[in-house]
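> no sequence on this one, just coordinates:
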């Protein structure tokens, strides 16, 4: 019986790391080789490597570390291991949670969670983690701070609106709200300048942002959020993965003769969907060709404006991904010309082969159905 690889599961809290080292053999049997606990402090991370080496009896076997993304508490150990040239995998908490449920564990504690993570790392081929670059990490901090101030400003304005129309007002609170709104406006302006300065100082990032802002509806702040929240679209092998990460993937609810409501999952990065909300309106309003055509098709099919605007949001995301990945300048008419060529080719093929549709769905109807989600 031959051993295949080792995996270290890390269940992370604010103060400690629960560690479990497991190994898998050629028969698929997983064996726990040891468990320990170390402090979640950079000074204590040096204890981890000697402990792992002590329990890895077989040399030259692959070793990887797996953990959940628990706020910011996992970042220090993840960066430490990455700088030590260790293979690191970081999972979303809901993915690890569902896997642990599938194992049938009735109890839950840090030790069990660490064992489950180690087992998951052995049984599945997980994507290795790659940290954000320094500039993109700083950009993410700035854009998230901008979102927080924008939310506080909206909350303050709503509070003042309610106070203005209430039966009894209060001059003191009104003055406080006015001062807070002035502070929020000042800080939002400062954050936008800091974001612009960071982009201007990075020549590569600046060139990419200029490509993306050529799309009508996408401004500098919107593009900055997309770059920061996707790590410069790093780690996405295809469009489907990006759509799922943003929560735009479609969920069906059908069983037998029952056909429920089809909707987007919204199980993804909500900041991406939030920042694309207004750009979708602007893209349609200012006549971005592909977005406007998509909006009209979906609205004609569903008779629901919001569904059409959500389809435009997804379209903007995929346009940005394509321009970033291929590093090409934006051509507003490219997608429409490609679709026209595809339609003309399919129609000519049908005429040559004299194909008669066997169902009630026409070629135009099926094309609209395929393009309704961009």
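Thanks, I have it. Since the structure is predicted, the reported quantities are computational estimates derived from the model, not experimental observations.
> C-alpha from now on. contacts and neighbour counts both.
Will do.
> Show me where the stretch 151-300 of the chain has its strands.
With DSSP state E, counting those that start in this stretch as the criterion, the stretch 151-300 of the chain has strands at 250-251, 254-255, 258-259, 263-264.
> As JSON lines, those with distance to residue 326 and mean neighbour count would be great.
Conversion of these to JSON lines gives the following (distance: least, Cα to Cα, whole Å; neighbours: other Cα atoms under 10 Å):
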{"stretch": "strand 250-251", "distance to residue 326": "26", "mean neighbour count": "13"}
{"stretch": "strand 254-255", "distance to residue 326": "38", "mean neighbour count": "10"}
{"stretch": "strand 258-259", "distance to residue 326": "40", "mean neighbour count": "8"}
{"stretch": "strand 263-264", "distance to residue 326": "27", "mean neighbour count": "14"}
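> what's the closest of those to residue 325?
Minimum separation from residue 325 across the strands of the stretch 151-300 of the chain (Cα to Cα) falls at strand 250-251, 23.7 Å.
> Quick one: distance of the closest one to the chain centre.
16 Å (Cα atoms, centre = their mean, to the nearest Å).
> Ok, stretch 43-59 next?
33 Å.
> do stretch 129-138 as well
The answer for stretch 129-138 is 15 Å, by Cα atoms, centre = their mean.
> Residue 105: what secondary structure?
coil (DSSP: H, G, I helix; E, B strand; the rest coil).
> ok, it to residue 368 distance?
47 Å (Cα to Cα, to the nearest Å).
> neighbour count winner among those two?
Counting neighbours by other Cα atoms under 10 Å for residue 105 and for residue 368 shows that residue 368 has the greater number, 16 against 11.
> what's the neighbour count on residue 47?
Residue 47 has 11 nearby residues by other Cα under 10 Å.
> contacting residues for it?
If you count contacts by Cα atoms under 8 Å, 6 or more residues apart in numbering, residue 47 has them with residue 38.
> Wait, a helix at it?
Yes - counting by three-state DSSP, residue 47 falls inside a helix.
> closest to residue 22 out of the strands of the stretch 151-300 of the chain?
strand 250-251 (35.8 Å).
> Which strands and helices lie in contact with the closest one?
strand 263-264 (3 or more Cα pairs under 8 Å, 6 or more residues apart in numbering; DSSP states H and E).
> Can you give the contact residues for the strand it packs on?
247-252.
> want to throw the residues you listed into TSV with distance to residue 325?
Output for these, formatted as TSV (distance: Cα to Cα, whole Å):
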residue	distance to residue 325
247	20
248	20
249	20
250	24
251	27
252	30
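> which of those lies closest to residue 86?
Out of the contacts of strand 263-264, the member with the shortest distance to residue 86 (by Cα to Cα) is residue 247, at 30.5 Å.
> My guess is the closest one contacts residue 267. True?
Yes - when contacts are counted by Cα atoms under 8 Å, residue 247 is listed as touching residue 267 (4.7 Å).
> Put this next to the previous one:
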């Protein structure tokens, strides 16, 4: 009996258009990146008996079609741009346009051997809300920089009013986001577990919950890699390079790194000890903080995996062994 193979498709995402290709076929489709276009796409996929489709993350323009395809029961593989570029480089493919990219993504999709469970769809609007809050914080930081270099009293007052207005908006939006999360009992329980870890303040806990849905289901190495906090070797032959972090989820990494400073100086005894030990060993401040941020995430992952809040009196080694 012949082995059945899954027919795969790929989507190249644009702001207004989607280019779709079948793996191993010259047949392609172009549709509008709208709800009406998705209906055309779904009909086309049904006719070709497509069960798996790949798409490249594209600044959020892919999110609506991904949500609709998953809602209809189609397996969707979301690739990071670096993955698609690496696949093209491996196959020595240099030509690039929307149709070629769609076919390339289809080939990438067919090459995938392990399909991961899609993230909780409830977290998508929370992630968008959290990004808005992050952007408000970035705007505040920009205005504060302008204020420091401004010598005009009237303009200083303008910047101060804008900072105050944005800070108030940031507090309101964060409070609304937490309230929305707490409407879901399981998410509220997970948030409380994360928040129980010393050094993981509520903003950090929200960032981990929303930006790492896999928390508690990962090994410590996987969690660190997804957050972009895993140190990678740079060795070749007799050359021994400096280990550096790379990749990962940028906004999550930033939230953890920001939390690591107060956590390793005041709030978490284990991180305070770790920071002092690394500094005494000659590690720089930044490298020590990155290590503390990674350890903080490992603690959170273990707490969520156990389903038991952080015990301030329990040694961290016992926690990690239990997790």
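Yep, that arrived. Note that the structure is a prediction, hence the values are computed from the model and not measured.
> Make CSV from the strands of the stretch 151-300 of structure 1 and add distance to residue 131 of structure 1 to it.
Listed next are the strands of the stretch 151-300 of structure 1 as CSV, based on distance: least, Cα to Cα, whole Å:
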stretch, distance to residue 131 of structure 1
strand 250-251, 29
strand 254-255, 39
strand 258-259, 42
strand 263-264, 29
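> so who does residue 77 of structure 2 touch?
By Cα under 8 Å, 6+ apart, the neighbours of residue 77 of structure 2 are 52-55, 109, 115.
> and which of the residues you listed is nearest residue 155 of structure 2?
Among the contacts of residue 77 of structure 2, and counting by Cα to Cα, the member closest to residue 155 of structure 2 is residue 55, at 46.5 Å.
> The closest one - how many residues pack around it?
By other Cα under 10 Å, neighbour count at residue 55 of structure 2 equals 28.
> Whichever strand or helix holds it vs structure 1, average offset?
Assigned by DSSP states H and E, residue 55 of structure 2 belongs to strand 52-56. Here strand 52-56 of structure 2, set against structure 1 after superposition, deviates by a mean of 0.6 Å using mean Cα distance after the TM-score superposition for structure 1.
> Trace residue 211 of structure 1 over to structure 2, please.
Residue 211 of structure 1 maps onto residue 193 in structure 2, with residues paired by TM-score structural alignment.
> go on, residue 318 of structure 1?
Using TM-score structural alignment, residue 318 of structure 1 sits opposite residue 298 in structure 2.
> cool, residue 49 of structure 1 as well?
Under TM-score structural alignment, residue 49 of structure 1 pairs with residue 42 in structure 2.
> Name the nearest residue to its match, ignoring sequence neighbours.
Take residue 42 of structure 2 and drop its neighbours on the chain: the residue closest to it by Cα to Cα, 6 or more residues apart in numbering is residue 69, 7.6 Å away.
> Next, find the distance separating the residue mapped onto that neighbour from structure 1 from residue 87 of structure 1.
Matched to structure 1 by TM-score structural alignment, residue 69 of structure 2 sits across from residue 81. Taking Cα to Cα as the measure, residue 81 of structure 1 falls 8 Å from residue 87 of structure 1.
> do the same with residue 12 of structure 1
17 Å.
> who's more crowded, those two?
The neighbour count for residue 12 of structure 1 versus residue 87, taken as other Cα under 10 Å, is higher for residue 12 (24 against 18).
> That one reaches residue 73, doesn't it?
Yes - counting by Cα under 8 Å, residue 12 of structure 1 does reach residue 73; the two are 7.0 Å apart.
> quick revisit: list the residues that contact the match of residue 211 of structure 1.
Applying Cα under 8 Å, 6+ apart, the residues near residue 193 of structure 2 are 300, 303-304, 307-310.
> Please narrow those to those residing in helices.
If you go by DSSP state H, the contacts of residue 193 of structure 2 have 300, 303-304 in helices.
> can you redo these as a markdown table with neighbour count and distance to residue 174 of structure 2?
Below are those laid out as a markdown table (neighbours: other Cα atoms under 10 Å; distance: Cα to Cα, whole Å):
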| residue | neighbour count | distance to residue 174 of structure 2 |
| --- | --- | --- |
| 300 | 28 | 21 |
| 303 | 25 | 24 |
| 304 | 21 | 22 |
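> how about TSV for these, with distance to residue 46 of structure 2 added?
Formatted as TSV, those follow (distance: Cα to Cα, whole Å):
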residue	distance to residue 46 of structure 2
300	42
303	43
304	40
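> now, among the residues you listed, which is nearest to residue 161 of structure 2?
residue 300 (37.8 Å).
> Now the closest one: closest residue in space that isn't a chain neighbour?
Nearest one to residue 300 of structure 2, counting by Cα to Cα, 6+ apart, is residue 194 at 5.6 Å.
> I'd guessed that neighbour sits against residue 200; true?
Yes - using Cα under 8 Å, residue 194 of structure 2 is in contact with residue 200, at 7.0 Å.
> Those two: which is more packed in?
Using other Cα under 10 Å as the criterion, residue 194 of structure 2 and residue 200 rank with residue 194 on top: 31 against 26.
> neighbour-wise, which of residue 247 and residue 267 of structure 1 wins?
Between residue 247 of structure 1 and residue 267, counted using other Cα under 10 Å, residue 247 has the larger neighbour count: 19 against 13.
> Alignment lookup: the more buried one to structure 2.
Under TM-score structural alignment, residue 247 of structure 1 pairs with residue 228 in structure 2.
> For the lengthiest helix in structure 2, list every residue counted as buried.
In structure 2, with assignment by DSSP H, the single longest helix is helix 153-182. Buried residues in helix 153-182 of structure 2, counted by 16 or more other Cα atoms under 10 Å: 156, 159, 162-163, 166-167, 170, 173-174, 177-178, 181-182.
> re the thing from before, could you check how far the match of residue 69 of structure 2 is from residue 46 of structure 1?
On the measure of Cα to Cα, residue 81 of structure 1 and residue 46 of structure 1 end up 10 Å apart.
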